[in-house]
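[1] sequence and predicted model, in that order:
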Amino acid sequence: MKRVLLLLFVSIASVHCFAQQPLSNDKGGTTAKNYYQEIPYEDINGKMIINVTVKGKAYRFLFDTGAPVLIGKEFITIADAIPVQAGQVTDVNEASSAVSILRVPGLTLGNVEFKDIQAPGYLPDFYKCWGVVGSIGSNLLRTSIVQIDSKKHVIILTDQPDKLSLAGKQSIPLILDTIQSDPKIKVILGNNSDMTLGFDTGDNGFLRIPEYYMTGLKKSNVFKLLAKGYGASQVGTSGLEKNNEKYMLTFPVFNVGDVKFKNVIVATSKNNIPGIGAKLLDYGIVTLDFINSKFYFDATTQSLDLNEKQWPFQPGFAGNQLTVGVVWEKGQKLVKLGEQIIDIDGTPFTSVDLCYLINKKAILQGKEKATVTVKSATGELRKVEMQKEFLK
């Protein structure tokens, strides 16, 4: 379901819901026919916020294709949601939480009403940072065609492909699971290899992969190891991931349909759920045809080089403090994991608010070098000079 880039990656990516007994969340839907709705969204640092109407009143929801519909506790009564069964949700770090699975009588997007949609009654505390009462996910969208245009900040919801001028455009298969119609695609790598990834608008990054994906692809020689590190960089619905080894990889070939990406860089996590995030929308329009199981990516250009310079360590967040979250090999002589970051280029960070970090652009965005004041475990302050550089 999510990842929020600070430079720090705060994540709640790809929430999956399972009942204690086998139960699909693909229940309910709309009886509307020949519908076409343009739904505007607010972009908060890569998070897509839409209005959903219940009983004639609009409420803010996160738009998240990497999760089922979720509703918060205070919204359960408002929506007259009815308990169906006990279950659990699993977040980006594959940590699970017990929940009650509910049936929501009615949710309206634009003028299209969806009835009896199943939703876990569960919303992490930091969703308050976006002022939302829930999220709209793949199990509600499964009977529609969804097109997302990030330039216009519009989501189109329809059952009429002709309205989207898709005829003649190249598509690739859209793979849907049987639990919540979670949408997945295969991207093509070098040496006739591929990789299956969930398309997750709840993650504002470009790519996330678990360490076991890296292990499985080693023999195919489709990536290059740029750096090794250690630390934690993702916050899921159940909290911060545990410190683990990290690997920074680059994929020289990474094709989405007929669009060729080069030098796609990603840092692994131990057990996260593989996915491609909303950053893909920076490069073109995405259409998820749930009805015909097709994925379209209409890019602004057919070849894109994503190679970029990297920092020697990444900030993290713990207990209202900005900390050293991940240390790469080139940062080992500069900082120690967990040290508090007090100041960056004259901006103090003695105490930080998670919502501020989530909703603002990455702290180091736009910088090529920085002076960072860190505080050691013994209370000693020191200034560290660091700069970005290309890794080979």
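    Structure received.
[2] CA only for contacts and neighbour counts going forward, please
    Fine.
[3] neighbours around the residue nearest to residue 353 when sequence neighbours are not counted, how many?
    The shortest distance from residue 353 to any non-neighbouring residue, by CA to CA, 6 or more residues apart in numbering, is to residue 320 (6.0 Å). Residue 320 has 12 neighbours, counted by other CA atoms under 10 Å.
[4] residue 320 against residue 349, yeah?
    No - assessed by CA atoms under 8 Å, residue 320 is found out of contact with residue 349, at 9.5 Å.
[5] centroid-nearest residue for the protein?
    What sits nearest the mean C-alpha location of the chain, by CA atoms, centre = their mean, is residue 203, with 1.2 Å.
[6] what's near enough to touch that residue?
    1-4, 11-14, 46-47, 276-278 (CA atoms under 8 Å, 6 or more residues apart in numbering).
[7] at 10 Å instead, please
    The contact partners of residue 203, taken as CA atoms under 10 Å, 6 or more residues apart in numbering, are 1-5, 9-14, 46-48, 64-66, 92, 275-279.
[8] pasting the second one now:
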Amino acid sequence: MKSLLKIAPIIFLFLGCGGSKLQKVLSSGSVVNPSFTVTVPFEYRQGLMVIKASVAGKEGDFILDTGASNVFSKELQQELALQPLDSEMVYGVHGAGQELEYASVGSIKIGDIDFVNTITAIHDLNAIPEIACINVDGIIGANLMRKAIWDIDFKNQKITITSTEDTLDIPVNHKAINFFVGYQGTPSISAKVNGITALNNRIDTGYTGALSLSRVELQKLINKNRISQYIKGNGSTSVGVYGSGKPEPFYHGIIDNLSYGDLELHNTVVSFTGLDQKLLGLKFLKNYRVILNWNIRKAKFIPTTPYNNTEVSTYGFGPSFKENKLYVKSIIDGSSANENGLKIGDQILAINEVDFSTVTQNQWCTSLQNGVVDNAAKTINMTIQRDSVITKLTLNKTVVLQ
């Protein structure tokens, strides 16, 4: 069962244009150690993986993100006195962009492995409330990760980083997938979606959702009569380094047969959003032990828990935080929110007698962590305000897709 998150999945993804200055230097860097193996723990914060790393002798907390290049906070850059090499326009997965400076980092140590002379972008991570909640110094991205083999044990929250797979215990029944490498190092794989090929699906540990395809893939399925069960919504569905994505149509559908290489899934819920958002996110990946080997360009998936995502149950709305207030940012057609007249832009004043008329940053962080309402609840009472008119609504959690 998929109970739809009422808080949008967080996505960190930098996309540049072909031939850019940043693109040409992102492959730089190396590992000092000729042969190495180290196992380090990680923790989950707001659904994302956070590891310890030492930069020029200073230990900090970093999101581990295969869908991004390295990013340092402005505070860390200033503390380390990093001198920018240049600046570049970079873009998030939902199209928003910003010109960022980037710099070379002499040393990033994870455990006793020393990654030297890699590139990092510099960004004000505290400018986005959802990212500020995570309280990190930056992002360790794929341009660094590609210099080693990463064995990510999501169940036991540990990562083995090694120079050779010979150090790893890999079951013979693992599922192997060939991947392609983007300029920033992100591993991308091909998929078969009800028999139709979809290229460039990114293995993205910076996406807290499950499986996502673009609206282009959905239209192909519709045109070829390869999908019969799907629902539509409208609004913003994700948060990136430049804030929330723009309002647009999005969909959830049931895919009868979905395969990534040897890995096969059946009757699986997939989200369709954006024009190029094809992602395998943490809600899916954490059901496996995943080994990413950039040397031979293979991903190996070892199941640890059953992945079961066959329906969508939801109240039908998603909230956003702006200027100490909560607003409705998305609505799903056919849901209780839709049928009761809730609209994008409505201010949320209260849910189940909890006052949201004024919301602090800390309260928003708590909501991100725990949810705006108890996910086990079947009914909620809402008070909203629209154009100075206050209205009370009762919403039921319903199965809108199965």
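    Noted; the coordinates are in hand. Given the structure is predicted, the values throughout are model-derived calculations rather than measurements.
[9] mind checking the TM-score on these two?
    Remark: TM-score between the superposed chains equals 0.90 [TM-score structural alignment, normalised by the length of the first structure]; 386 aligned residues with a CA RMSD of 2.4 Å.
[10] ok so, going back, quick one: map the residue nearest to the centre of the first structure onto the second structure.
    Counting by TM-score structural alignment, residue 203 of the first structure lines up with residue 207 in the second structure.
[11] what about that match, which SS state?
    On the three-state scheme (DSSP: H, G, I helix; E, B strand; the rest coil), residue 207 of the second structure is labelled coil.
[12] show me where the stretch 251-392 of the first structure has helices.
    Ranges of helices within the stretch 251-392 of the first structure are 354-359, based on DSSP state H, counting those that start in this stretch.
[13] all strands for it, in order.
    In the stretch 251-392 of the first structure, the strands defined using DSSP state E, counting those that start in this stretch lie at 254-256, 259-262, 264-267, 275-277, 284-289, 294-299, 303-305, 313-318, 321-328, 340-344, 347-348, 369-375, 381-387.
[14] now mean neighbour count and distance to residue 225 of the first structure too, for these, in TSV please.
    Output for those, formatted as TSV (neighbours: other CA atoms under 10 Å; distance: least, CA to CA, whole Å):
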stretch	mean neighbour count	distance to residue 225 of the first structure
strand 254-256	20	15
strand 259-262	19	15
strand 264-267	20	10
strand 275-277	27	19
strand 284-289	21	28
strand 294-299	21	28
strand 303-305	14	18
strand 313-318	23	16
strand 321-328	24	12
strand 340-344	22	28
strand 347-348	12	33
strand 369-375	19	23
strand 381-387	14	20
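[15] mind putting those into TSV with distance to residue 26 of the first structure?
    Shown next, in TSV, are the strands of the stretch 251-392 of the first structure (distance: least, CA to CA, whole Å):
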stretch	distance to residue 26 of the first structure
strand 254-256	27
strand 259-262	31
strand 264-267	32
strand 275-277	21
strand 284-289	16
strand 294-299	18
strand 303-305	36
strand 313-318	36
strand 321-328	38
strand 340-344	45
strand 347-348	48
strand 369-375	49
strand 381-387	48
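[16] what's around residue 192 of the second structure, how many residues?
    For residue 192 of the second structure, using other CA under 10 Å, the count is 15.
[17] residue 107 of the first structure too?
    22.
[18] find the nearest non-adjacent residue to the equivalent of residue 158 of the first structure over in the second structure, please.
    Using TM-score structural alignment as the criterion, residue 158 of the first structure maps onto residue 162 of the second structure. Excluding the flanking residues, the one nearest residue 162 of the second structure by CA to CA, 6+ apart is residue 37, at 4.2 Å.
[19] does the one you found touch residue 164 like I think?
    Yes - Residue 37 of the second structure is within contact range of residue 164, at 8.2 Å (criterion: CA atoms under 10 Å).
[20] overlap in contacts, these two.
    By CA under 10 Å, 6+ apart, the residues touching both residue 37 of the second structure and residue 164 are 148, 149, 150.
[21] can you lay out these as a markdown table showing secondary structure and neighbour count?
    Shown next, in a markdown table, are these (DSSP: H, G, I helix; E, B strand; the rest coil; neighbours: other CA atoms under 10 Å):
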| residue | secondary structure | neighbour count |
| --- | --- | --- |
| 148 | coil | 21 |
| 149 | strand | 20 |
| 150 | strand | 23 |
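[22] quick one, helices of the stretch 51-200 of the first structure?
    Counting by DSSP H, counting those that start in this stretch, the helices of the stretch 51-200 of the first structure are 73-78, 138-141.
[23] before we move on, the earlier item: surely the residue nearest to residue 353 of the first structure meets residue 342?
    No - with contact taken as CA under 10 Å, residue 320 of the first structure and residue 342 are classed as non-touching, separated by 11.7 Å.
[24] next, show the common contact partners of these two.
    349, 350, 351, 352.
[25] would CSV of those residues with neighbour count and distance to residue 375 of the first structure be doable?
    Listed next are these as CSV, based on neighbours: other CA atoms under 10 Å; distance: CA to CA, whole Å:
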residue, neighbour count, distance to residue 375 of the first structure
349, 17, 11
350, 13, 10
351, 13, 13
352, 16, 15
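[26] redo the residues you listed as JSON lines? Include distance to residue 72 of the first structure.
    Listed next are these as JSON lines, based on distance: CA to CA, whole Å:
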{"residue": "349", "distance to residue 72 of the first structure": "31"}
{"residue": "350", "distance to residue 72 of the first structure": "32"}
{"residue": "351", "distance to residue 72 of the first structure": "28"}
{"residue": "352", "distance to residue 72 of the first structure": "25"}
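[27] where in the second structure does stretch 45-61 of the first structure fall?
    Stretch 45-61 of the first structure covers residues 46-62 of the second structure once aligned (TM-score structural alignment).
[28] and stretch 336-345 of the first structure, which stretch of the second structure?
    Against the second structure, stretch 336-345 of the first structure falls on residues 343-352 (TM-score structural alignment).
[29] right, I'll call it a day here.
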